[in-house]
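Peer 1: need a structure here:
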Amino acid sequence: MSHNTLTPLPSQLDKSAFVTAYGEIYEHSPWVAELAWEQGLNTDHDSPAGLAKAMGEVLTDASAEQQLAVIRAHPDLAGKAAVAGELTDDSTREQAGAGLDQCSPEEMARFERLNDAYKEKFGFPFVMAVKGNDRYAILNAFETRLENDPAEERRTAVEQINRIARFRLEARAEANA
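Peer 2: Have a look, this model is predicted:
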């Protein structure tokens, strides 16, 4: 298998096996995988890009309430769940890759203040695809996105979640190459 192919092949799985294999790509939201499977998968969906597109369309086309449920399933960046070791394996790897596990006490306090302000304004946690970013870029994005209106920020969070999903699928394909 190449790094451009997922294992197991999504197009060859029944619904139950597909949801078992890919249901956690969207944090605690297996319904995204269920709907993607129900809409039909073919060999185009056996690549990370193809499956990410299909699953991303499910979330993008979902109701605002469904989108908010997926957004709210995400942990705070450098938040209490990370400190307590309660993140999913994917979230732990992603946050550590951005250096969020190496924050100084002052940086942790800043993350906590920004997490609180963000949740107070929008009613959901700040979500960002952190791959390729460091904690400084993430803190800057936090402050910039706090200026958004709620509808714009929900759309931005959905876009970021879809990026996270693609990164997760690419990582799985790489691991199985």
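Peer 1: can we go C-alpha only for contacts and neighbour counts from here?
Peer 2: Fine.
Peer 1: gap between the longest helix along the chain and the chain center?
Peer 2: For the chain, the longest helix by residue count, based on DSSP state H, is helix 150-175. Mean-position distance between helix 150-175 and its chain equals 5 Å (Cα atoms, centre = their mean, to the nearest Å).
Peer 1: now do stretch 22-31
Peer 2: With Cα atoms, centre = their mean, you get 9 Å for stretch 22-31.
Peer 1: what does it contact?
Peer 2: With Cα atoms under 8 Å, 6 or more residues apart in numbering as the test, stretch 22-31 has contacts from 19, 32-34, 70, 73-74, 161, 165, 168-169.
Peer 1: ends of that stretch, how far apart?
Peer 2: One end of stretch 22-31 to the other measures 10 Å (Cα to Cα, to the nearest Å).
Peer 1: Just the buried residues of it, please?
Peer 2: For stretch 22-31, burial by neighbour count (16 or more other Cα atoms under 10 Å) applies to 22-27, 29-31.
Peer 1: repeat for stretch 36-46
Peer 2: In stretch 36-46, residues buried by neighbour count (16+ other Cα under 10 Å) are 36-37, 41, 45-46.
Peer 1: The nearest residue in space to L87 that is not next to it in sequence: which element?
Peer 2: Once flanking residues are discounted, L87 sits nearest to A81: 5.9 Å by Cα to Cα, 6 or more residues apart in numbering. In this assignment (DSSP states H and E), A81 forms part of helix 80-83.
Peer 1: Before we compare anything, build this one as well:
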Amino acid sequence: MSALLKIRPSQIEKDVFMATYGGIYEHSPWIADAAWQKKDGTNLDTVEALHGAMRAAVEDAEEGSKLRLICAHPDLAGKAAVRGDLTSESRSEQKGAGLDACTPDEFAEFQTLNKAYKQKFGFPFIIAVKGHDRHSILAAFRARLNNDRAREFETALNQIHKIAGFRLADLSL
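Peer 2: As a prediction, this is how the structure comes out:
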């Protein structure tokens, strides 16, 4: 059964839609805008349908737009988290995975891995942290450093879609 959204996109104006869904994909409201452009009756009124429309917008985008989407994400346990510069969604997600409780050694390893990953791939490491803890995230981080760029690019996008799905599901509660 499809989960209905609390606010039905078919019943709202574009500015309300953008205010509600524009942040589902980190700092990338163009994705919500593209989904809105495909609105036709009630076709966006379920979590699954809206997520599908947003995912399609990303998949239809050019490589540069996809890279900007990936780069819009913060480093895990990174400087933005320390400064308190994360979006409320990212802050909550990272806290839920225990990234705010890293030991000094874990924090140092995150910094080292963030730097190595960005040097190798040219974008930040992305993982949907829901259901993970800092130990499993560090393990995934270490393992994925062995991948090639094309595989990591696709993995990052798939993780971003997973994050978006979690965020949309949270709105339907």
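Peer 1: Superposing both, give me the TM-score.
Peer 2: Comparison of the two superposed chains (TM-score structural alignment, normalised by the length of the second structure) gives a TM-score of 0.94, and 172 aligned residues with a Cα RMSD of 1.4 Å.
Peer 1: rewinding a little: check which helices and strands the longest helix of the first structure is in contact with.
Peer 2: helix 48-61, helix 64-72, helix 105-122 (3 or more Cα pairs under 8 Å, 6 or more residues apart in numbering; DSSP states H and E).
Peer 1: run the last query once more with 6 Å
Peer 2: For helix 150-175 of the first structure, the packing partners by 3 or more Cα pairs under 6 Å, 6 or more residues apart in numbering; DSSP states H and E come out as helix 48-61.
Peer 1: post-alignment, the helix it packs on versus the second structure, mean distance?
Peer 2: With mean Cα distance after the TM-score superposition for the first structure, helix 48-61 of the first structure departs from the second structure by a mean of 1.4 Å once superposed.
Peer 1: quick check: that helix aligns to which part of the second structure?
Peer 2: The alignment of helix 48-61 of the first structure onto the second structure (TM-score structural alignment) spans residues 47-60.
Peer 1: List the buried residues of that stretch.
Peer 2: Neighbour-count burial for stretch 47-60 of the second structure [16+ other Cα under 10 Å]: 47-55, 57-58.
Peer 1: and that stretch, how far out from the chain's middle?
Peer 2: With Cα atoms, centre = their mean, you get 13 Å for stretch 47-60 of the second structure.
Peer 1: next one: stretch 75-95 of the second structure
Peer 2: So, by Cα atoms, centre = their mean, the centroid of stretch 75-95 of the second structure is 12 Å from its chain's centroid.
Peer 1: Surely N162 of the first structure and G56 touch.
Peer 2: Yes - counting by Cα atoms under 6 Å, G56 is a contact partner of N162 of the first structure at 5.4 Å.
Peer 1: State the three-state secondary structure for the residue of the second structure positioned farthest from its centre.
Peer 2: Distance from the C-alpha centroid of the second structure, by Cα atoms, centre = their mean, peaks at G41 (27.1 Å). What DSSP: H, G, I helix; E, B strand; the rest coil gives for G41 of the second structure is coil.
Peer 1: Can you tell me the closest non-neighbouring residue to it?
Peer 2: That would be S10: by Cα to Cα, 6+ apart, it lies 5.9 Å from G41 of the second structure.
Peer 1: separation between the one you found and R149 of the second structure?
Peer 2: Distance from S10 of the second structure to R149 of the second structure, by Cα to Cα: 39 Å.
Peer 1: How about H74 of the first structure: what's its closest non-neighbour residue?
Peer 2: E27 is the one closest to H74 of the first structure (Cα to Cα, 6+ apart), at 6.2 Å.
Peer 1: repeat for K162 of the second structure
Peer 2: A128 (6.2 Å).
Peer 1: Go ahead and list the helix or strand containing that neighbour.
Peer 2: Using DSSP H and E, no helix or strand contains A128 of the second structure.
Peer 1: That one -> the first structure?
Peer 2: By TM-score structural alignment, A128 of the second structure lines up with A129.
Peer 1: circling back to that earlier point, filter the buried residues of stretch 22-31 of the first structure down to the ones in strands?
Peer 2: Among the buried residues of stretch 22-31 of the first structure, no member falls in strands (criterion: DSSP state E).
Peer 1: Among those, which one lies nearest to G99 of the first structure?
Peer 2: E27 (20.4 Å; Cα to Cα).
Peer 1: I'd like to know how far that closest one sits from V127 of the first structure.
Peer 2: Where V127 of the first structure is concerned, E27 of the first structure sits at a distance of 11 Å (Cα to Cα).
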